[in-house]
Every structure is written in C-alpha cells, then in structure tokens.
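Asker: sequence-free structure coming up:
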C-alpha cells in the first residue's frame, strides 16, 4: 500500500502480527496532534517510530503534524518526532456577522430544544443555513430523520458522515452549498 491511515493502536496490532514493515515509510502524518500526542497515544507513536519496526529515523523521514492548538507540553512531545521543525500558524479574523448562542439543556431534552430553535430560525429567517455537529454517525442519522419529519418542507435537512457512500456525501454537500438544504 502507498498510504496507510489508522489509529496508533491499530497500527501496532498490524505491526506486531508482522503484516507490514515500515522500512520504506518516507512520510509520517499526525492529524489532530493536540489530541494524538496525549499520554497513551504518545507512547504508542513513540513505539511505532522506534527502529523496532524499521521506521526511518526522524532525519530520514518527513514528519508532518496538524493541530488546531499546540500547547507547550504537546510541542515538547512533538519535538521528539520532528527535526528542524517549522510551525505555520494562521490567524483568522473573527467574523463579525456570525451569531453564536449557547444553550444548556438536559440530555433528554436536546432533540426537542434543537427542533424548537431550528423552527424559530426557519420561521423568521427563511434562506438561513445552520451547521449541526454530532459526535457519532448514528446520531447524525437520528437527527436527520427526527428533524426531517418535524420541520417544514422548505427547511430541508441533510446529513454527512463517514459511513455514508462518498457520492451521497458529495451530493449532500453540493445541496448545502447551493442553498437547497437549510440544515446540515
């Protein structure tokens, strides 16, 4: 394989079964490094990058780390994986036309309260769009079904997650970009 994407634990499992070796790995990429380099994950990554599995030394491979935030403690850990590191930081201005509201509700009231808020938005601001984030594929599917059955027809709802076919995800995103979906 040319590209492997997996969790550190899964890769260790594969490596210990001798299903693959890392001798030819030229690039090591860590996404969400601010979360990946916590205690247990960092130990796993340190284990993977040791010469035990043939991984090239840090001067012989390129290591790329992506993170939304990089606290000093994580930066220090990353230093063990990097050589002559370069940090690129983007400064985005805060958009003054974005409204944010925080509501604290009991878990069993979340769907009902979300429906109330979205109904108010769709009633007063037709054409507005809302992004809704959920922490699992099944919750995305549940919310799409729940909201689709209860919101007016002009307030179309779509859902995107990794278990849905690529073509379906792309079509849903195109619909949101085009404005035919009010909620994603």
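Answerer: That came through, no problem. Note that the structure is predicted; figures quoted are calculated from it, not measured. Residues are numbered from 1 along each chain as shown.

Asker: only C-alpha atoms for contact and neighbour calcs from this point on.
Answerer: Will do.

Asker: first-to-last residue distance for stretch 75-89?
Answerer: End-to-end distance for stretch 75-89, by Cα to Cα, to the nearest Å: 13 Å.

Asker: now it: buried residues?
Answerer: Under the neighbour-count criterion of 16 or more other Cα atoms under 10 Å, stretch 75-89 has 75, 78, 81, 82 buried.

Asker: need these in CSV (columns: distance to residue 105 and secondary structure).
Answerer: Supplementary listing: the buried residues of stretch 75-89 in CSV, determined by distance: Cα to Cα, whole Å; DSSP: H, G, I helix; E, B strand; the rest coil:
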residue, distance to residue 105, secondary structure
75, 36, helix
78, 38, helix
81, 42, helix
82, 43, coil
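
Asker: in addition, the following structure is provided for comparison:
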C-alpha cells in the first residue's frame, strides 16, 4: 500500500519522497485513513515505528484544506509531548511536511527563555508543539489562547502520565472549548491510559501494531549478572569490543549519569551526558555531539528513553535496570529503529533481581544470559532498613538467609550458602547455625 492509497494529497507525498520515505509503516497504514476522516484515534505501537507521521500528516492535510489563518495567540493544532527532545523532533518532522506552504510551526519548551516563545505566539501559529509545563506557563501569562484549537495530539501519553502531567493535561484540555479531533499515541497501554482515552477521546478508532511490553523483533537482547562494583570494568570492555559504534547507556540518576560519563571519558571513551538538570543548550550540544559522531557514547537518564529518534544508536546499555518495568521497553527501543538491527545489553547486580523479574513479566520471557548466572535469593543484597524484618538490628530475627544479620554486606556476589564476611555471632534468642565443612 502506497501513501496515495491512504488518502494523502500529492504535495505531502512529494514532501515524504524528499525525506526518503516511500512506504508507510503499519501504524501509518492503520492510523492515517481514520484520522483523515476526522475520527478520534488511539494508537498503540512500538517506538521507532513512525507515529509522528501517523498523526502529523493527517493534521497538516486538514489544516491546509481549511485555508484559514490563525488568530493572535491562538494555535489551530496542539501537539503535546513529555520532553524537550521529543518536542524538537516532532517540530522538525512537521516543518519538513509543510515545506513550501504558508503554515507556521512553533515549539514551546522549558529550559530556555520564555519571552521569545511569547513573541512567537503573538501572531498565532498553525501547529504548536509543546511540553505541558511550559504551555501552562504561557497560558497563565495570557500568551496562549486555546479556544480556537480544533486538533489535539497527545504523543507518548503514557510517559506524560508517568511524569505526573495528568493535572496539566486536565487544565489544558479544559481550555479547548470548541469542537476538536483528538489523536492519542503511546507505546504502552496501562490501565490508567484507558481512563485517559475515555476522558479525552470520542468513540475513537483503536489501532494497534504491538502489544504492551512487546519489544522490536530486531533487537538482540542479553544480560550480564555481575556485582555492582564490577559494572564499570565490564562496561568498558563491552564498549571497546564495538569501538566506533554509537552506544546509549541508561543510568538511574542525574548524578550517576554525570559520574559515569566522566569515568568513561577518563578511561579513553569519549562520552556525553544528558538529563533533566542540564540546560536546554547543554542537552542540545550533547545530542549534536552524539549524532555527529564526535562522541560515540551518551549516558542518559530516562528523560532520553522515550521518543528520541537517533538512527546512529546501535547499542543500548541498561547500566542500571529501571524501577518501572515498562521503561525497559522504551529504553531498548532507542535502537533497531525503522527496521534496523541493534543490541540491548543489561547489567544486573544482586539487588536488581526484583526489577529484572518485573521486566521479564512485562516482556513475557527471560532475557538471554550473556555471562554469569541468575542471582539466587540468598545472594541478593540487603534491602533498606525499613524493608527488612527485625528492625535491622544485629542479633534480631528477620535477617536474610546467607546474608549479614540485619546489616549491610559488601558489594558483589556471594555463592549460595557462603559465610558472610564480618558476621558476628547472633544475640538474643537467635540460634547459631552449624559451620559447614571447608
């Protein structure tokens, strides 16, 4: 099926051809026709499958057909996305679609000066792409009027829920007082997403090309079971094994991302870091260095896990497993984009086994083991005090079998049943275990 069979006008098909896009993806085949018919659409698809064109092309065609001009401070169409990077990517795609037309695209994101964005909105725009937080700022200042907005797109809607934007979404949607067409796209469909769809969509057409938790077929997944203290050395070895190929590494915290990027650079692997504490300029410079190849490694928090389309990414590393299991799918979806092949490598320490088990429930299978062996319950590192039995006191009941009674234990794996280092005889009513033969 070609794009012309989907109902797109020749000028849009020509714009796609100039971008090197000839054949529609499955999500585009299913979503574009009902969107062109004016129906609300709820789309579920893996990352990297062309969701931006699936909503962007019908949007542009509708607005071109109306042949009207936006009023001051108004936007004819509003596209909401959770991160600055995704807003910029959507904006770039829409700008390519409207080449040669009179349409105007504006981007509204935090992290940069608000006054230029206010001035941009003074004359009105046709397509406004925004993060919810900064859009609320502009609305509160009277710089944006959504009463004339007749198209609303929620992209990566599940991440917006995860990031706590539900109240912002309600406030924004309440300002769209006229009739509108709503398109919602997401990589996963948790239960609260169904409630969101029921609130904002009117009898939507549901299109789905992936089940929740499904990963791209061409991603080669693997996992290494390794002590936390040994992760940096293994990571360096793995990176050097494919030196020259772009790798995206995910860490849990902003500070951890900076620290890891510095460690890698000091070891001779040029790395940049990207996370929420970086300014917009710093984030853009890091992305540019990564995409142009001057830095082959980018260390990121989950701010980069969704929506980013960086074709050069060949390897994704989960240096630390995510706390939210669905995030694993989004992270590894940064590779094998648009039918390419890629690899997703995870490093699992003993105290990350619960995260791994949750991830494997979501993806409905075990990740193939590259090295080590799955940690046994007795080898998992001690949990925080408030999660332990016996109040965390030495000599009390509730110590983990094979671990130090109530206290911490050194980093790294211990064979099942091995004697903990530094363990003292139990007190109180605790019974000593007999020592095993050497």
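Answerer: Right, received. Where do you want to start? Every value quoted in this text rests on a predicted model; they were computed, and no experiment measured them.

Asker: can you tell me which of the buried residues of stretch 75-89 of the first structure is nearest residue 161 of the first structure?
Answerer: Closest approach to residue 161 of the first structure among the buried residues of stretch 75-89 of the first structure (Cα to Cα): residue 78, at 29.7 Å.

Asker: what's that closest one aligned with over in the second structure?
Answerer: Taking TM-score structural alignment, the alignment pairs residue 78 of the first structure with residue 197 from the second structure.

Asker: try residue 98 of the first structure
Answerer: Using TM-score structural alignment, residue 98 of the first structure pairs with residue 221 in the second structure.

Asker: ok, and the closest non-adjacent residue to its match?
Answerer: Spatial nearest neighbour of residue 221 of the second structure, chain neighbours left out: residue 344 (4.8 Å); criterion: Cα to Cα, 6 or more residues apart in numbering.

Asker: so that neighbour sits in a strand?
Answerer: Yes. Residue 344 of the second structure: assigned to a strand according to DSSP: H, G, I helix; E, B strand; the rest coil.

Asker: distance-wise, check it relative to residue 170 of the second structure.
Answerer: Note on residue 344 of the second structure: its distance to residue 170 of the second structure, by Cα to Cα, is 36 Å.

Asker: my read is that residue 129 of the first structure contacts residue 183, right?
Answerer: Yes. The pair residue 129 of the first structure and residue 183 qualifies as a contact (Cα atoms under 8 Å) at a distance of 5.8 Å.

Asker: please say which position in the first structure residue 152 of the second structure maps to.
Answerer: Per TM-score structural alignment, the equivalent position to residue 152 of the second structure in the first structure is residue 28.

Asker: quick one: buried residues of stretch 280-287 of the second structure?
Answerer: Using 16+ other Cα under 10 Å as the test for burial, stretch 280-287 of the second structure gives 280, 283, 284, 286, 287.

Asker: just those: which are in helices?
Answerer: Among those, the members falling in helices (DSSP state H) are 280, 283, 284, 286, 287.

Asker: what is the nearest of the residues you listed to residue 267 of the second structure?
Answerer: Among these, residue 286 lies closest to residue 267 of the second structure (Cα to Cα), at 18.8 Å.

Asker: show me what contacts the closest one?
Answerer: By Cα atoms under 8 Å, 6 or more residues apart in numbering, the contact list for residue 286 of the second structure reads 272, 273, 274, 298.
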